[in-house]
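**Student:** requesting a structural model of the entry that follows:
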Amino acid sequence: MSLFARLNGMLFGVILMCFLSNLITNIQESQNYLEEQLDSHSQDAATSLGLSLSNIIGLEDIAMIETTVNSIFDSGYYHSIKLYKIDGTPLVIREYPTQVEGIPNWFIALFPLNPPTNQTEINDGWRIVATMKIQSNPGLAYYQLWQMASNTFISSGIIFVLALITGWFLLRIILRPLNAMEEKANAIADKDFSPITMLPKARELRVVVEAFNRMAAALKRNFDEVSIYAEKMRQQAFMDILTGFGNKRSFMSKLALELESKKSGNSGVVGLFQLQGLQALNEKHGYQEADRHLKALSMKLKQSFSEHPQSSFFRLQGAEFAVIMPNTDIGILEQIQPLLNQALKQADTDVAGAFVRYQEGQQCGEVLAQLDNQISHSLQNGCQVSVASDERQATQRTDWHGVIDNILVNQRIHLVFQPITDKNKQVLYYETLTRFVDEQAKPLNTGDIFSAANRINQTMALDKAIFLQVLNTLKQSSQVTLSINLAGSSLADEAFQAFIFSELKQEEKLAKRLIIEVSETSANHFLVALKALVAGLKQSGAALSIDRFGTSFTSFSYIQSLKPDYLKIDGSYIRQLEQHKDNQFFLKTLVQIAHGIDTKVIAEHIETQAELDTAQELLVDGFQGYLVAKPGPLAN
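**Tutor:** I've put the predicted structure just below:
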């Protein structure tokens, strides 16, 4: 129970006690007053009636005596009048039952009125000849007591309610800084170190708030220092400082991962660019001018691929640059090639460019040899971008619109699932992997399908179909949690977000077993739009996962803004993890930062026992790869 609730309870109890004590005290005082009035009333009547009877008691005229007694008794204000001779013989007995109408019995039982019986002696001269006893009727007194109690209850009740409301508002105002401190404590746990701006007037609370702010500032410095140091070490190990691209080591690791991926015919495009005459430029104008050309070329390359945020850029050595475009076919270069040729011609020196298509299962040496061959073609053609022909692609898929429409209309989408397990081999969740088949039920290349869908603006339609199929799987399998990797361009679209939230609202129980995955490159590219998505997912109960984390050399700060539930480390950091101290340091630091914001870290592409053991030593939370389990149906 919160402090505010406890104080409210105490305030309610105190005011209630005051209310009840005031009510009961007033009733009891009125009760005593009415009993005194009844006593005085009966005593006055006894005295008056005794004097009247003294004049006629010696005549022994019973009729006259009764008439005199009745004249008093018939007023209705007396419960009983009893006249006895001195020897105890009754002369006149009159009794009237106490009648109380409209007053609850419980009230009479709680506050009884006991009017005393007053007695007087009647004399005949100097001789006492009779005694008389009179008791007042409490009926009217009960009515007056009830009316007084009702009025007191109403007036005290109004004061009671007003006091409660006033006390509630005062407590809200006084304890508002405590609410801010509670929110700040939760924010600090999520690595949000912004200060509390509202300082309370109460000295004790102000001191606590100021201490909170100092603590938050110190924690922010520590967190920033760790993040900056980790980023710096990662950049030194994997990034070219001049251009901000990945270095040769990063390129070779990324390409090897793409070729060894084992994700249903993983494929893409790799490009190589060579700036000609760099050595001569360096000798003639100095290294600063040469660096300016290299930075200018890197910016032109990035601008040319701005519509493809999944692309990764690298500077290999000297004047060589490379780009890797996962899930991309040669056909998409038809859109890029003219713009790229135009951009490269604007460079101050010639730039040769070449693209080849890679396929899962190829060797790195084979792909690099094809690139070298295509670079030679580019040089021979006046540094025009050279693209290796892909006869299989050209002859097998001539109508991508028809292929994808057929997939959507006939639901030719098959789902398989690969588990992510913890160190105890307990399944955390299953990643959903998509497979496509044609009319003859023959498998299609997944990378080709997604690449073509992107080229003909069908990515969102494809993502919707996959999303609905995953929800249907969750309905059929009530014990599992599934993740689904969706395109960043789809997730950033307001209409697609509305579609997701609408479906999750209808299936609230399913939302808690759903994880939405988005790649790091997409998360950075669509960061502003994805913040709205994250807010909606948190509200519905669904989780967010950042896939292929580490492929972009960006600050860790965006993790704080998105606060994902999971971070999946790009497999290029996991490949031969036990042999690379830099990768181990990066992963260890990332685990510390992620755990600080209650985010779990997943290592994917675990293929060897050594990789698994090293990842476990670095306190990674989950593990995925062929060593852990192969993709398959949920039944397996």
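**Student:** could you use CA atoms for every contact and neighbour count after this?
**Tutor:** OK.
**Student:** helix or strand for residue 533, which one?
**Tutor:** Residue 533 belongs to helix 527-540 when assigned by DSSP states H and E.
**Student:** mind giving me the packing neighbours of that helix?
**Tutor:** Counting contacts by 3 or more C-alpha pairs under 8 Å, 6 or more residues apart in numbering; DSSP states H and E, helix 527-540 packs against helix 494-506, strand 543-549, helix 557-562.
**Student:** one more, for comparison:
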Amino acid sequence: MTLFRQIYALLFGLFLLTITSLAYIQITQTQRFLTKQMHSEINNASHSLGLMLTPVLEAGDNSAADTLVNVIFEGGYYQQIKLTWLVDGTQQLWVHPMQVNEVPQWFIDLGIFHTIKKETVITSGWLQLAKLEITAHPGLAYNELWQIISNTVILFAVLFLIAILLARLGLTWILRPLNQLSQHAEKIALRQFGPELPTPKTRELKHLVIAFNNMSTQLKQVFNSLDSEVSELRNKNLVDQVSNLPNRQYMVSRLTSWLSEPSSGALFLAKFGWLEEVHRKYGYQVRDETIRLLAEKLHHHLDDISPSVVTRIAAYEFAFIVGDQEHEQLTKYLQTLIRTVNQEVTKAGGKPNENFAIGIAERTPQSTVSEILSQADNALQRATMTHRVFTWFENNNKQIFSREQWRKHLTHAIENKQFHFKWQPVLLTTNNEICQREIYCQLHIEGNTVPAGQFMTYVELLSIGTILDRCLIESLNDKHIFDKNFEPVAINLTIESIASYDFHQWLKQFLRNHSHPERICFEIPETCVYNDLSACKHLCHIIRDCGAHFGIDHFGRQFGSMNYLQHLHPSYVKLDQSFAHIEDNYNNNELCRALVNVAKGLDIQVIVTGVQTKAVIEQFEKLRLDAYQGFIMPPVAIDEDNH
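**Tutor:** Prediction:
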């Protein structure tokens, strides 16, 4: 029970006790007064009637006695009058029925008023003439007492309601600082640090709120310091200090992560010999400033063509990872890159299309890091030797379908729900038990098994991500995959679905109608959080409100603040696969440790991905990670899984 309800109940009880006591005193005093009044009336009636009957009794006139008694009996409130003649024992009896109007019978049956009788002997001198017995009728007393009780109850009820209303309003106002403190404490428990609470005027609450604000400020500073530590370590280990671009170490780790995901695109390697000429003519300071300006221009122009990772991997060499694009878009990217470089070459006093070369290697489904680096470098060397601006590495692996053929196959597969599923377990580091399973899909087209890596690029290009996600979720539900195990099933959402508010509403309806929403997890790429935080907030609120779970995928890949974790508060985060391939050195371990501390400081489960050997698990043991996932336990077809 809350403090408000406890105080409210105490005041309610005290007020009820007070009202009950007052009502009891009022009713008791009224009962005593009415009893005394009946005694007084019956005494007066007995005395008066005795004086009136004396001459009639001396005369022995029965009719006159009857007339006199009737006058008194009808004019008073008596239950019975009995006159006994002592001369011959004759009795005369006058009786009034025990009926009381407008008073409930149950109230009369309580017997609040006892029978009151008065017996007197009428005498004449020393001669006893008759015995008179009068019994009072309690009807008037019951009627008066009932009216008083009814009015009292109504009055007290009105006062009670008014008092309760005023008490509620008063307590709400008085305890408002405590209520704000409670809400603030709940937010802090979720590591959501808002503005400081206003200081109340009540002395006791004032000191409590001040202490709480100080504690909240200190916790906020701790989290901000962790976030700052992550930024500092990233800048120190993964950023080139001259260009402010990611360095070679980041490029290799990002390349590893990119090739392990379903995607397409190409790797560009560029060698800008004109920068060496700038260095020779003007010195390293002008060269460094030129590199910095070049990096800004590259970001400014290339980001409009396609999202990419631009890195500086050597003094005069740059690498560009362009994902989720087919050859036509890669060509536009190359043209924009050449045009941007030529502008900077011209500004530096050089000639366009001279003293720089670019090598391009397109990704294939079987590409590895060493292969694609070798292919891009081979293309770069040929461009340099032949004095060409760029060279594409000749790859004999052609796309199995054109864009229109992909549209046809994907549309047909979505309409007929022809996707097949695998799942990969996520294991707890403490006991190797399965805590969730991640879903992977594939297609069978013309007798060939096509993994998601080959068609997801076309899903984005054809803008059918929302339709695909709905199809996959419905297919999983139709096949009762959510019911196969008690462990949650994780589903990766496309960028289009995350940004679509129509999809949000559909998902809300689906989860509300599902019998086990707690067994469903949705994974959101970190890049989506940075690109559209408001849409992610809206989607995450729906998922949490419906009882499902969500996590952040590729955690730590992007360069930016981790403050979004306070806004979203996911159930878990999955470290980017690049961390499983980063070289084992002190700085890299510290960066990973800082990322883990940020997440665990918000009570978020941390899962490392891309684990292929037990050695990698041992490397992460000291970081207190919660779970791991990778090809150490590869995906299996759901129908073949024995779990």
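**Student:** before we move on, back to that, out of the helices and strands packed on helix 527-540 of the first structure, nearest to residue 141 of the first structure?
**Tutor:** helix 494-506 (65.3 Å; C-alpha to C-alpha).
**Student:** give me the stretch of the second structure that that closest one matches.
**Tutor:** Helix 494-506 of the first structure corresponds to residues 501-513 in the second structure, going by TM-score structural alignment.
**Student:** and the longest strand along the second structure, what's buried?
**Tutor:** Determined from DSSP state E, the single longest strand within the second structure is strand 434-445. For strand 434-445 of the second structure, a neighbour-count test (16 or more other C-alpha atoms under 10 Å) marks 434, 435, 436, 437, 438, 439, 440, 442, 443 as buried.
**Student:** now stretch 161-170 of the second structure
**Tutor:** By 16+ other C-alpha under 10 Å, the buried positions in stretch 161-170 of the second structure come out as 164, 167, 168.
**Student:** how about stretch 122-141 of the first structure?
**Tutor:** Neighbour-count burial for stretch 122-141 of the first structure [16+ other C-alpha under 10 Å]: 122-123, 129-141.
**Student:** in helices, which of these appear?
**Tutor:** Using DSSP state H, 139, 140, 141 are the members of these that sit in helices.
**Student:** so which of the residues you listed comes closest to residue 315 of the first structure?
**Tutor:** Nearest member of those to residue 315 of the first structure, counting by C-alpha to C-alpha, is residue 141, at 103.6 Å.
**Student:** quick one: residue 450 of the first structure and residue 459 touch, right?
**Tutor:** Yes - in this structure, residue 450 of the first structure is within contact of residue 459 by C-alpha atoms under 8 Å, at 6.9 Å.
**Student:** for the longest strand of the second structure, packing partners?
**Tutor:** Packing partners of strand 434-445 of the second structure (3+ C-alpha pairs under 8 Å, 6+ apart): strand 420-428, strand 448-451, helix 452-461, strand 489-492.
**Student:** now these in CSV, with distance to residue 221 of the second structure?
**Tutor:** Compiled in CSV, those are given as follows (distance: least, C-alpha to C-alpha, whole Å):
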stretch, distance to residue 221 of the second structure
strand 420-428, 31
strand 448-451, 46
helix 452-461, 40
strand 489-492, 34
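**Student:** mind checking which of those is nearest residue 212 of the second structure?
**Tutor:** Nearest of those (C-alpha to C-alpha): strand 420-428, 36.0 Å.
**Student:** name the residues of that closest one that are buried.
**Tutor:** 420, 421, 422, 423, 424, 425, 426, 427, 428.
**Student:** this completes my enquiry, with thanks.
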